[in-house]
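Novice: generate coordinates for the sequence data below:
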Amino acid sequence: MLKDFSIQALFMGILTTFVGFASSFAVVLHGLQSVGATDAQAASGLMALSIALGLCAIVLSTATRLPISIAWSTPGGALLASTGVVEGGFNAAVGAFLICALLIVIAGLFKPLGRAVAAIPAPLANAMLAGVLIGLCFAPVRAIGFNPLLGLPIVLAWIFVGAFKRLWAVPAALAAFVLVVAFGVDIPDGALGSLEQALRPPVEFVMPVFNLPAFVSIALPLFIVTMASQNIPGIAVLKVNGFEPKPGPLFSVTGLFSILAAPFGGHAVNLAAITAAMCAGQDAHPDPARRYWAVLVSGISYVILGLLAGAVTTFVALAPPILIQAVAGLALVGAFSGSAMAAFQAPESREAAAITFLVTASGVSFAGISGAFWGLLAGGLMLALSRFVQAAKK
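Specialist: Below you'll find the predicted structure:
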């Protein structure tokens, strides 16, 4: 393995970690807090996810010698943000995280379940994801309305840097957020002292609670979003770059590491979709057989960042929540536009996709169950009815 190491892979691994962490940790924090996590529990969840995905990446890449990048479920974090607190609070959310992780393990081991997830019509899955994301994508505009002096620098940094280098747009917005907090927000006395105390790993065990509303509102949608938006595209990215791993075992291993992260507040780890291209492509190394080192470096870097999650969360808590929501919303603009375009591309499923999107985006819950589930159900029924009518006409 040491013979395969290269400086090129080292830099790409560090860059992948920075981009992945900086671009979406705000989504994770906001999502966990939205389903009832305290600041300490959200910090613990961020730590658990970072360490779990880092170790998972190290294990899989070492075992297969393939650049199998791992990430936390960013769409899953956005789903949590749109779901809100369910019956049983954060303990019930953690129970749902465990069930979701178990379903991912089963999907890897039991091929019919994996095929069933893959069989969910892509327009409906994308419409549900777009409906989940749109609420958070409004946050940058709301931040400007809240305080232009605080919100506008974050948005402008994203716009101007993104015009030249899209990869650096969200890290630039995060840097602007740090400067806004440092120079534009009144920091209470003693806050910096608490920041120093937060350098200790923020371990918070959460006793899971299992109930039906959390299962339907969180576990099932989180499973579908994670599989359809992360795991399946992650396999596609590897195949595009010439790698042919067996999907089932990879899914199951990510599910096992998700099980380990869940009791400490982590919602899900999975195959990376966006950053996977960075480690699997030629920028990691001209020789495909040596690119796995980029993932190994990235995994080690994620573990280190996970140990600093308490300091990250404490610093974020110094600012008005709408500002970090703005960073999270900017991080999801690309995902929203991509999912919306894919949802409404096919004319024959456009109406069903629209229903899925609208019901999900409404944020309305029925019987304690969130709109994401009802949106997918309503769109599925509409699509089935449309296909039945078309078949009857023939």
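Novice: okay, CA-based contacts and neighbour counts for the rest of this
Specialist: Fine.
Novice: where's Phe388 relative to Ala122, distance?
Specialist: Distance of Phe388 to Ala122, computed by C-alpha to C-alpha, to the nearest Å: 19 Å.
Novice: which one's more surrounded, the two?
Specialist: Ala122 (17 against 11; other C-alpha atoms under 10 Å).
Novice: excluding its backbone neighbours, what's nearest the more buried one?
Specialist: Ala343 (7.2 Å; C-alpha to C-alpha, 6 or more residues apart in numbering).
Novice: roughly how far apart are that neighbour and Pro123?
Specialist: The gap separating Ala343 from Pro123 is 4 Å, by C-alpha to C-alpha.
Novice: overlap of the contact sets of the two?
Specialist: Common contacts of Ala343 and Pro123, defined by C-alpha atoms under 8 Å, 6 or more residues apart in numbering, comprise 350, 353.
Novice: which one's more surrounded, the two?
Specialist: Ala343 (28 against 25).
Novice: residues contacting the more buried one?
Specialist: When contacts are counted by C-alpha under 8 Å, 6+ apart, Ala343 touches 122-127, 350, 353.
Novice: which of those fall in helices?
Specialist: Among these, the members falling in helices (DSSP state H) are 122-127, 350, 353.
Novice: so who does the residue nearest the centre of the chain touch?
Specialist: In the chain, the residue lying closest to the centroid (C-alpha atoms, centre = their mean) is Thr74, at 0.9 Å. Taking C-alpha under 8 Å, 6+ apart, we find Thr74 in contact with 24, 27-28.
Novice: one more, please, to line up against the first structure:
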Amino acid sequence: MLRFFSPSFISTGFVAVLVGYAGAGAIIFQAANAAGASPAQISSWLWALGVGMGVSSACLTLWYRQPILIAWSTPGAALLVTSLPGLPMSDAIGAFLFSSFLLTLCGVTGWFEKIMNVVPQSLAAALLAAVLLRFGLDAFVALEADFSLVGLMLVVYLLTKQLLPRYVIPLTFLSGIAVAALQGSLVGISLDFTFTTPVFVMPSFDLATLIGVGIPLFVVTMASQNVPGLAALRTHGYQAPASPLIAWSGATGLALGPFGGFAFNLAAITAAMCMGKEVHPDPEKRYPAVLWASIFYTLAGVFGAALTGLFIAFPAALIMAIAGLALLSTIANSLEVALRTDSERDAAILTFAVAASGVTLLSIGAPFWGLVVGMAAYLFKRRFSTSG
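Specialist: Next up is the predicted model:
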């Protein structure tokens, strides 16, 4: 029980939630506004997303004793910003439910797991490294924005990495908060501890909306979120079956869609933060970090205004730095796994390059296309080798 309250678990869980809200929270507000949501409905969206992520992450993590983090679909939210204007809220909710139904169907039937079982581990690791690369680079891009803050955090990171590796992230994070406080950068903190009231919206199902919004939301959630999310688990050696995870996230969306929970999926970036060696040397004992993340997610839903205000009060440079530094070891490990096998190296580096490029085709993000190109190269080389 005392180990559950380890600073590394608490800080890692908090940082994962902080990065999630600070990195994509604004997009959620934009998506809700695009749907014409009232202030009460926007609060309901935050409630549904926070509680959905918190409860589902805790349940799956406790069931499998593995760090399984559920998140909202960030590319899905970005899609909604451009897709929802002019649509009735009830039609938007119907599209959310349709997308979640398709996610549940993929999980229940096992289609997603069958597809992912064909993907070599090297390609999955390359995909994960590409998804995380931008965050690792941003840690040093932040030096340009605030050299003293990020520079001190980097020094603390390097020292504690050698002296106190178990506490490298919490100590680095605390040093950043201390410097930000001394600089006067922690301003505008709003702590309004009012319970969020969920608002139910009766869904309606318009065929054009289901096709134009529901199906694209399903595709980008599967391709851009669940694929790298499963890659994060597999790269770190966690073998929880994919189908129940996808089915659970889809069912969560079915339950909370009428309240604004538009899409739930496996987390990749924030989940990887909870899987690194800094959390705990033993991979089997890292899952409490996700339990703390689930607590913070649930609190962010129940006390949406207060927690969101706290998260957005941190300077952007602080968030970029701690997110990137927390992911460096995962990026290094993923690249090592990706390039380990000579026969799969070409396919892996193609996967990495395309996925890291940020290219978007047919409204589908780079991680999906990286996997497509990498699998094509992998299968072509196998076919050529067999023919030879």
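Novice: coming back round to it: quick check: the farthest pair among the contacts of Ala343 of the first structure?
Specialist: Ala125 and Arg350 (12.4 Å; C-alpha to C-alpha).
Novice: so the two - more neighbours on which side?
Specialist: In this view Ala125 of the first structure and Arg350 are compared by other C-alpha under 10 Å, and Ala125 has more residues nearby, 28 against 18.
Novice: where do the helices sit along the stretch 51-200 of the first structure?
Specialist: Using DSSP state H, counting those that start in this stretch, the helices assigned to the stretch 51-200 of the first structure run over residues 74-83, 89-109, 111-118, 122-137, 139-146, 148-164, 169-184, 191-197.
Novice: can you put those helices in a markdown table and add distance to Phe315 of the first structure?
Specialist: Putting these into a markdown table (distance: least, C-alpha to C-alpha, whole Å) gives the following:
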| stretch | distance to Phe315 of the first structure |
| --- | --- |
| helix 74-83 | 20 |
| helix 89-109 | 22 |
| helix 111-118 | 39 |
| helix 122-137 | 21 |
| helix 139-146 | 18 |
| helix 148-164 | 16 |
| helix 169-184 | 9 |
| helix 191-197 | 7 |
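Novice: so which of those helices comes closest to Thr226 of the first structure?
Specialist: Closest approach to Thr226 of the first structure among the helices of the stretch 51-200 of the first structure is made by helix 74-83 (6.3 Å; C-alpha to C-alpha).
Novice: now the closest one: how far from the chain's centre is it?
Specialist: 8 Å (C-alpha atoms, centre = their mean, to the nearest Å).
Novice: check stretch 26-44 of the first structure too.
Specialist: On C-alpha atoms, centre = their mean, the centre of stretch 26-44 of the first structure falls 13 Å from that of its chain.
Novice: do the same with stretch 293-300 of the first structure
Specialist: Using C-alpha atoms, centre = their mean, the offset of stretch 293-300 of the first structure from its chain centre is 19 Å.
Novice: got the angle for the helix ranked longest in the first structure vs helix 122-137?
Specialist: As assigned by DSSP H, the longest helix anywhere in the first structure is helix 7-34. For helix 7-34 of the first structure against helix 122-137, the angle between stretch directions is 80 degrees (axes from the mean of the first three to the mean of the last three C-alpha atoms, to 10 degrees).
Novice: name the helices or strands packed onto helix 7-34 of the first structure?
Specialist: helix 39-64, helix 74-83, helix 169-184, helix 276-280, helix 292-307, helix 321-331 (3 or more C-alpha pairs under 8 Å, 6 or more residues apart in numbering; DSSP states H and E).
Novice: next one: Thr257 of the first structure from Leu136 of the first structure, what distance?
Specialist: Quick fix: residue 257 of the first structure reads Phe, not Thr. 27 Å.
Novice: pick out whichever of these two has more residues nearby.
Specialist: Taking neighbours as other C-alpha under 10 Å, Phe257 of the first structure and Leu136 compare with Leu136 leading, 27 against 24.
Novice: what sits against the more buried one?
Specialist: 78, 81-82, 325-326, 328-329, 332.
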